[in-house]
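J.: Structure for this input, please:
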Amino acid sequence: MRLNARGWARLVALAAALLVALLLHGTWRLFRLRSPWPRRFLGWVARIVGARVRVVGTPLRRDAVLLANHVTWIDILALAGASGAAFVAKAELRDAPLVGWLCTLNNTLFVRRGDRMGIDAQVAALRDQLAGPQPVAIFPEGTTGDGVTLGPFKAGLLAALAPPPPGVRVQPVRIDYGAATHDVAWVGAEDGARHAKRVLNRRGTFVATLHFLTPFVPEGDRKAIAAAARAQIEAAW
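T.: Just a heads-up that it's a prediction; the model follows:
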C-alpha cells in the first residue's frame, strides 16, 4: 500500500510536530525541568492521524496503574495525551528505529513477553516505575483485538500490586472507536507499516472515546486484580 496525498500531508505534519516537540523537550531538559512534551507530542500525533479524543471520567495522574483494552497503536497516543501515562511495551520495540527512542523519552518500561525466568525483575521494575510522577498504562490482553470483543487478561505483571505500593490504585479504561472501530483496529496478520499507512490514508476524522472507570485499591492476588478490572471494562462495553 502506498501513501496517498492525504497520507503524505499527515506524514509531513507528524515530522513538523516531532521537530517542535523535540526542541521544546530539549529546552525543558536544559533547565532541568520535568518535560511535558513527550506525552503532548503523542497527543498531537493522535490528532494528526485523525483521532478526536473524548474523555469520559477523570484519569488518575499518578500513583496508578491504568488497565485498558487494546485495539490499535492509536490507543497509546490517545491515552498518553489524556493521562500523561508511561507504558509497558514489548522489549523488541526498544530496537525499532526512531519509535524505540521516542518510547524512552516517555519512560516506557520494556518487558520480554514469555520470559518466565525474568518475571520477578519485571515486577520489581514496575514497582519502581510506580514511584515516579506518571501513571503506568498496561494493555493486559497482551495484543490488539478487534475492538468488538474483550480478550482474556494476562495477569503476570500485576504481581507488582500484590500487595500494592502505598497509595497506588488501579483504574480500568475502556477504549472505544465507535463507528471507526473496523477502520482503525489492528488485527490478524496485517503488517504494522501497512496498518499505519491505512490509517494515514483514511479520509476524515474519528472519535476515540476513553472511558476512565472507577479506580479501586487492588486487593487479593494478581488474578483477582485482573478480574476486577476486566469486569468493569466488560460492563462498560
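
J.: going forward, measure contacts and count neighbours with C-alpha atoms only.
T.: Fine.

J.: Next, the contact list for the closest residue to I74 other than its chain neighbours, please.
T.: In space, and not counting its chain neighbours, I74 is closest to A46: 6.4 Å by Cα to Cα, 6 or more residues apart in numbering. Applying Cα atoms under 8 Å, 6 or more residues apart in numbering to A46 gives the contacts R52, V53, I74, L77, A78.

J.: Doesn't A46 lie inside a helix?
T.: Yes. The assignment for A46 (DSSP: H, G, I helix; E, B strand; the rest coil) places it in a helix.

J.: okay, which residue is most central for this protein?
T.: For the chain, the residue nearest the mean C-alpha position is I76 (3.0 Å; Cα atoms, centre = their mean).

J.: Where does it sit, in terms of helix or strand?
T.: Using DSSP states H and E, I76 maps to helix 74-83.

J.: Can you tell me which helices and strands that helix packs against?
T.: helix 37-48, strand 51-56, strand 206-212 (3 or more Cα pairs under 8 Å, 6 or more residues apart in numbering; DSSP states H and E).

J.: Serialize these to CSV and add fields for distance to R112.
T.: What follows is those, written out as CSV (distance: least, Cα to Cα, whole Å):
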stretch, distance to R112
helix 37-48, 24
strand 51-56, 30
strand 206-212, 27
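
J.: still on that earlier bit, what residues sit buried inside the next helix or strand after the helix holding I76?
T.: Remark: after helix 74-83, the chain's next helix or strand is strand 86-90, criterion DSSP H and E. For strand 86-90, a neighbour-count test (16 or more other Cα atoms under 10 Å) marks A86, F87, V88, A89 as buried.

J.: one more to put side by side:
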Amino acid sequence: MSLFFRKARLLSHLLRGAWTVAMRFPRATPEKRHALNRAWSLRMLELCGLQLVVHNDAARLDAGALVVSNHISWIDIYVINAWRPTPFVSKAEVRSWPLIGWFAQNLDTVFIEREKRSEARRIMQELAERLQRGELMCVFPEGTTTDGLGLKPFHSNMFQAPVTACTPVQPICIMYEDAQGRQSLAPAYIDDLSLKDSLDAMLKSGPLTAHVYVGDALEPGDDRRKLAARAQEAVGVALETMRSQRGVQQPAPQPEQGARTPQLS
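T.: Got it, this is the predicted structure:
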C-alpha cells in the first residue's frame, strides 16, 4: 500500500474522529466517551502500523490516580488512550494547533502556560481537585521526548498534585519494538524532525509493536521530589523488564538529541 494512500486513510480517520467528538460526545455518557476514544485510538495505531501489547494490566488503576509515563513520540498519546483513555496535561500552544488542539480541548486536557510562574499553583490546584474527585490524569514528567533507550530525569513539579490530594501515582512505560525484535527508534519525535517526517519514518519502518508496562501504584508520601524519583525508578525498571522478558535488542545509541514535545508536562 502506498504511503500516500496510508496517509489519506489517516486523514479520513482524523476527520471521522472530529465528527464523533462534535456530534456524539455531547450526548454520550462518560463510559461511552471512554469506549469511543479507546476504539478510535486503537484504529489510529492500526493505521500507523502499530499493534498494542499491554503488560501487567492487573495493576491498572481506573480512578483517582496520576499516570506518569516516559515520552518518546506524539503517538504515545494514542498508545495510552488505546490502553485506557486518560486526559493529559499539555503545553498551552497545543490548543492553537489545527485539529489536534481542538481534539485536546474537547478531551479534558489541562493546558499550562509554562512561562508564567503563576501557572504552577493554578495547575497543581486543578490537578489535585480532579484527582480528589476520582479522575485520572496523565503527565510526561521528563518534560521532553527522547529516543526511548533511556530516561531523562523526572521533573517533580507535577508530583505535588498527588501529594496534596493524597492519591496514588501509577507509573507506566512505553517501548516500541520492530519486526526483527529490536527496540525501534522510528516513532521517536526528536532532533529537527517535522511531524510529517516523523510520521513518514514510522509508516516506512514496517510493522511495530507498542508495549505498555503498567507499574504498581505508588503511595504519594509527603515529598514530591522523593515521589518523582520513585516513579522514575519504577519506569526504568519496567523498561529493563520488558527488554529482558522479550529478549529485545537495543539499537546503537544515537547522538544527543533535541526534543520535540506535542504534549508534555
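
J.: if we can go back for a sec, which single one of the buried residues of strand 86-90 of structure 1 is nearest to A226 of structure 1?
T.: Set against A226 of structure 1, the nearest of the buried residues of strand 86-90 of structure 1 by Cα to Cα is V88 (15.6 Å).

J.: Quick check: nearest residue in space to L47 of structure 2, chain neighbours excluded?
T.: Nearest non-adjacent residue to L47 of structure 2, counting by Cα to Cα, 6+ apart: L10, 6.4 Å away.

J.: From Y177 of structure 1, how far off is the aligned partner of that neighbour in structure 1?
T.: Correspondence of L10 of structure 2 to structure 1, assessed by TM-score structural alignment: L14. Distance from L14 of structure 1 to Y177 of structure 1, counting by Cα to Cα, to the nearest Å: 21 Å.

J.: Look at those two and report which has more neighbours.
T.: Ranked by neighbour count (other Cα atoms under 10 Å), L14 of structure 1 and Y177 place Y177 first, with 22 against 19.

J.: now the more buried one: how far from R116 of structure 1?
T.: Using Cα to Cα, one obtains 34 Å as the distance from Y177 of structure 1 to R116 of structure 1.

J.: Just the strands from the stretch 1-150 of structure 2, written as ranges.
T.: 50-55, 65-69, 89-91, 110-112, 136-139 (DSSP state E, counting those that start in this stretch).

J.: what's the first one in contact with?
T.: Same thing as strand 50-55 of structure 2. With Cα under 8 Å, 6+ apart as the criterion, strand 50-55 of structure 2 contacts 42, 45, 79, 82-83, 207-214.

J.: and those residues as a markdown table, adding distance to A63 of structure 2?
T.: Shown next, in a markdown table, are the contacts of strand 50-55 of structure 2 (distance: Cα to Cα, whole Å):
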| residue | distance to A63 of structure 2 |
| --- | --- |
| L42 | 21 |
| L45 | 25 |
| V79 | 19 |
| A82 | 17 |
| W83 | 14 |
| P207 | 33 |
| L208 | 30 |
| T209 | 27 |
| A210 | 24 |
| H211 | 22 |
| V212 | 19 |
| Y213 | 18 |
| V214 | 15 |
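
J.: In contact with the corresponding residue of structure 2 for P172 of structure 1, which residues are there?
T.: Using TM-score structural alignment, the partner of P172 of structure 1 in structure 2 is P171. Under the criterion of Cα under 8 Å, 6+ apart, the contact list for P171 of structure 2 reads V67, V68, S69, V214, G215, D216, A217, L218, A231, Q232, A234, V235.

J.: do that again at 6 Å, thanks
T.: By Cα atoms under 6 Å, 6 or more residues apart in numbering, the contact list for P171 of structure 2 reads V67, V68, G215, A231.

J.: got it, and A64 of structure 1?
T.: P135, V168, R169, V170.

J.: at 10 Å what do you get?
T.: Taking Cα atoms under 10 Å, 6 or more residues apart in numbering, we find A64 of structure 1 in contact with 85, 130-131, 133-137, 165, 167-171, 215-217.

J.: Buried subset of the residues you listed, written for ChimeraX?
T.: To isolate the buried members of the contacts of A64 of structure 1 in ChimeraX, using 16+ other Cα under 10 Å:
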select :85,130,134,135,136,137,165,168,169,170,171,215
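
J.: Next, the angle strand 65-69 makes with the strand ranked longest in structure 2.
T.: In terms of residue count, the longest strand belonging to structure 2 (DSSP state E) is strand 169-178. The directions of strand 169-178 of structure 2 and strand 65-69 differ by 30 degrees, with axes from the mean of the first three to the mean of the last three Cα atoms, to 10 degrees as the criterion.
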